[in-house]
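Asker: Next input, structure requested:
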Amino acid sequence: MVWWEAVLSPALQVLFDKLASGDILELLRRWNINDLLLEKLKIAYFTCTVVLDDAEEKQYFNPAIQTWLDMLKDAVCEAEDALDFLATEALRCKVELSPQSLSNQVRNKNFLANNFSPYDEGMNVKIEKIIEKLEFIAKQKGILGLESSGKGIHGMMHRTPTTPLVVESCIYGRENEKEDIINLLLADDGTNNQGFSVIPIVGMGGIGKTTLAQIVYNDKRIDEAFDVKAWACVSDDFNSINITKALLESSTAKPCDTMNLELLQRGLKQTLNKKRFLIVLDDVWNENFENWNELSISFMDGDPRSRIIVTSRNEGVLRVMKALPAYRLKELSDTQCWLLFQDHTLENEDSEKYLSLRQIGREIVKKCQGLPLAVKMLGGLLASKLDAVYWNQVLNSNLWDLPQKKNSILPSLRLSYHHLPPNLKRCFAYCSIFPKGYEFERKNLVLLWMAEGFVQPGAKISMEEVGDEYFSELLSRSFFQESALNRSRYVMHDLINDLAGSVSRISCVRQEENWQREHLEWSEKVHHFSYISQQI
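Answerer: Prediction:
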């Protein structure tokens, strides 16, 4: 499954940098470690990684590419281990060679000669083998049709744009949330200085942000209060021309045939001028102030009571919009999820005949942990096969192992992962060592990341502060959430935990209570292991 970005270790670049420093490079030369060999290793590594964006997209449709990624991960891990060993040994020798440790320079030279074991003398050979493996892997990229297109990583993850149309009779729950948002929209405060207020709805993928925006948008009170309404699905490709065009067409209910940004901006600006408008920008990922500034030019001359609803998985996008405090959407209750599930499966079926299915279905609903997209996906999957044996198979299977063509939750959650920068991807993948429902402390997790080499200090910022920023970023993107029982601790939603397991693959292994002997064969591939027992 998706895990390749965990291969791209920021620590690997740090190790290259460490080994390139003057003192350490001199020690490596005395050990007969060829510095040109290290440069060759670096080139071989980056030759492979330039096509990773393309490989990451295509691996779901081509098992050979997934195997290629497995091979690359193993080779990169070997390279990281080798470089880490060299950097550690060089640092140790540098410390022990200091004037405080040794009495004279002659003794220093003898120390260098005697302080490298015969095993270590084969390091050149070991690095050469890693380079050979990486070069072989690089040659396969052409055969597999992998290329560095520079088009981003979401070409194969195209999603149908959302619209404001919705069948409200199929929506369960969200009555309170709907009233909260409508109250924010109708509040008569014209005190903002940008001509409108931004109301953000934030939450993890599949939790129902778009649905909430839809039912609010279509409420009669909104029609009565606002002069103009417009909807645009922004998605991960923030294109000012397309978004402005979508808003203009939505607000006028007329097609627009120009792609000239100036004409589109003038047209939208004229439509909104002195009007109290409601705009919905659905599924926003952009964190670039210039992009937002370019888009918002057309909004400036409206009635100050105008509102813009923004739905996003990432609170970071709100910083550039001068938004109101985020409205964080919570999971549905078990009762609401069950009603939604029935609507997709057993609503019109005889209750006595399918009593056993209802019992299994309630357990399946609990597995979704309040995520409506997962409930609908599983309901649709099971509706076509009302068989207790099949339903039990689904209940006892991992959601990530279900048929991908019918599994809408997978691409939704994967997209959140793909948008993480490489350093955060590795930190998140590591969290698969935690069991579902495990409550962890912020500081402890940061220390674990530091111990694994996932966090590097900045020029004027400590390693702990960098790690804390990583944690805050994952929290703002809904990968972590506060524990309902202890607000000083954090948890991952069960499906987010499954995502972490899928991206880490066999590099992280977690055992709970009963150790399965067959996992021993993974020992060479495993880099992180956790064992959870109630008896310890």
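Asker: From now on I want contacts and neighbour counts done on CA atoms only, so please keep to that.
Answerer: Will do.
Asker: In space, what's closest to the most centrally placed residue in the chain - neighbours in sequence excluded?
Answerer: For the chain, the residue nearest the mean C-alpha position is Tyr417 (1.8 Å; C-alpha atoms, centre = their mean). Spatial nearest neighbour of Tyr417, chain neighbours left out: Lys425 (6.9 Å); criterion: C-alpha to C-alpha, 6 or more residues apart in numbering.
Asker: what helix or strand does the residue nearest to the centre of the chain sit in?
Answerer: Assigned by DSSP states H and E, Tyr417 falls within helix 409-418.
Asker: ok so, going back, hmm, Leu424 and the residue nearest to the centre of the chain touching each other?
Answerer: No. In this structure Tyr417 lies outside contact range of Leu424 using C-alpha atoms under 8 Å: 9.1 Å.
Asker: Now the second one, please; I'll put the structures next to each other:
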Amino acid sequence: MAEIGGMLAAAVLKAAAGKVGDAIGNRIMLQWRFGEDLEVMRDTLESIEAVMEDAERRSIEDASVRLWLKRLTRASYDISDMFDELEAKTTKQSALRKFKVLNPCLTLAPKVGMAVKMKKAREKLNTISNDRHNFCFTAVPQVIDERETSSRVIEADIQGRGQEIRKVIALLTEANTSSEFIILPIYGIGGIGKTTFAQLLFNDTHFKYYKKAWVYVSQTFDLKKIDDSITSQLQKEQGQLIDTQEPDADVPASKKILIVLDDLWENDDFKLEALKISLKLIGSGGCKVFVIATTRDADIAQKIQTTEAYKIEPLSTDMCWTIIKQIVGFDGRSDKETLKDTGKEIAKKCAGVALAARALGYMLRFRNFNGWVSVKDSGIWNVSTSGYTTSPYDNVLASLKLSYSSMLPYLRLCFAYCAIFPKGHKMAKDDLIYQWVALGFINPSDDVSSWQHGGNCIEQLLGMSFFQHSKSPSIEINGIRQIPMNVRLHMRLQK
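Answerer: This is a model prediction of the structure:
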């Protein structure tokens, strides 16, 4: 699979071009007398920008194009850094001149040094620009509807899991007859809906009178943290169940416990055994303990199970198509009959993965028939992400990559920046927007402030399933209530 870093090239190039444009329009910056260099650099960047969509599309299968994009990305970063340095030096000199402490002789060395950097940057960019002719790239018109930048996505209703929910509850009930302590793992590939499935179980009326605890385990396994979280949640619920006991219940409600361990990655036998012992001790006072653990790894599921693990099944193509239809507002579209067959073909490519269906639905939301066909026929679907053999992950990552490639350049930068956070990291919305603005990824327009623009970016990333709302309670920063979000990094982003 082509590196996502190659697809980041357009966003980085756009940022560099913006800094060149700002420098051209800044009279103070032009005191450095780089006007001609700036004009040439701007024209070169504009020429490259015109063919970027074709270059990114071809990078999927062509290693030489990926290498060209990688060089372009590095050059664009260098240009951005150079203008940051130029702006800093200009600001410093302006301040010194204001207080009449600037010796004209001291300005020569910085100008010479910056002139050398400017020349090298321009030559490198010219070389990359000339190399593009070897690939015969063509300019492709942008098909993304601008309305998408401000659209609010209503997440599709949960589809196709009702029968499975009943089946898992039956398995737990059957295991309950022979054991007071049960661990039932639920496993399957990433994005197939394990967490959502566990949430449906957690909130099912069958467990209405149970004491319950939900723990997000993540790739960083910390047994003490897991124990503390379970203990605090169960203690909090203890008092809430006293007055809700059903008179004909066979076991007091307070003696039934449901624990969900979501996203378990730990594969070490000793640590998993310690976890099982810790969970079993919770029921040492005569409680019946039911544990549901979600994991991607069948081996982990087998190691921790006390009753046979449940492999979550892919959704049917019809269910994936239903999710897509709900997100794109299919029933209200005038062209729905034209789109139906193409939409069903796209739904097949989801491989029964809910995450893929949601991501594709959001991407198709404002596209016309030709846009839907381009998604269906994209070469991304034909490239294995796992080497020479196919993998269940291939279509999932392909759908997410299509979503990523459909983003406008500034949104790619915003999401790529989040690669500094690990999967599942909780971010405060306001903090993230502050960081995007400070880095120059988002800027105000005549109609929208930087703050509103940042909010729109977050809404889009939530809708595309690259972010998700955290289950943690809201927090306050500087007196402002904020709802944390989790990062879902299904792709490794590289420069």
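Asker: tell me the average deviation of the helix holding Tyr417 of the first structure from the second structure after fitting.
Answerer: Taken against the second structure, helix 409-418 of the first structure registers an average deviation of 1.2 Å after superposition, with mean C-alpha distance after the TM-score superposition for the first structure.
Asker: Not counting that helix itself, show me its contacts.
Answerer: The contact list for helix 409-418 of the first structure (C-alpha atoms under 8 Å, 6 or more residues apart in numbering) reads 2, 153, 157, 205-206, 313, 373-374, 377, 400, 404, 425, 477, 496, 499.
Asker: Which of these sits closest to Glu39 of the first structure?
Answerer: Distance to Glu39 of the first structure across the contacts of helix 409-418 of the first structure (C-alpha to C-alpha) is lowest for Lys425, with 26.0 Å.
Asker: tell me how far stretch 137-145 of the second structure is from the chain's mean position?
Answerer: 24 Å (C-alpha atoms, centre = their mean, to the nearest Å).
Asker: ok, now stretch 420-434 of the second structure?
Answerer: Taking C-alpha atoms, centre = their mean, the mean C-alpha location of stretch 420-434 of the second structure is offset from the chain mean by 11 Å.
Asker: That one maps to which residues in the first structure?
Answerer: Aligned using TM-score structural alignment, stretch 420-434 of the second structure spans residues 433-447 in the first structure.
Asker: Put the buried members of the contacts of helix 409-418 of the first structure into a ChimeraX selection.
Answerer: Per 16 or more other C-alpha atoms under 10 Å, the buried members of the contacts of helix 409-418 of the first structure correspond to this ChimeraX selection:
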select :2,153,205,206,313,373,374,377,400,425,477,496,499
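Asker: Now for the contacts of helix 409-418 of the first structure: which two are most distant?
Answerer: Largest separation among the contacts of helix 409-418 of the first structure by C-alpha to C-alpha: Met377 and Lys425, giving 26.0 Å.
Asker: just so I have it, where are all the helices in the stretch 151-300 of the first structure?
Answerer: With helices called from DSSP state H, counting those that start in this stretch, the stretch 151-300 of the first structure shows them at 175-186, 209-217, 220-225, 240-252, 261-272, 289-296.
Asker: so which of those helices comes closest to Leu318 of the first structure?
Answerer: Across the helices of the stretch 151-300 of the first structure, closest to Leu318 of the first structure is helix 289-296 (C-alpha to C-alpha), at 10.1 Å.
Asker: Could you tell me which residues make contact with His453 of the second structure?
Answerer: Counting by C-alpha under 8 Å, 6+ apart, His453 of the second structure makes contact with 442-444.
Asker: ok so, going back, what is the equivalent residue in the second structure for the residue nearest to the centre of the first structure?
Answerer: Counting by TM-score structural alignment, Tyr417 of the first structure corresponds to Tyr404 in the second structure.
Asker: how close does its match get to Ser80 of the second structure?
Answerer: Tyr404 of the second structure sits 23 Å away from Ser80 of the second structure, going by C-alpha to C-alpha, to the nearest Å.
Asker: Give me the neighbour count for Trp451 of the second structure.
Answerer: Here the count is done by other C-alpha atoms under 10 Å, and Trp451 of the second structure has 17 residues near it.
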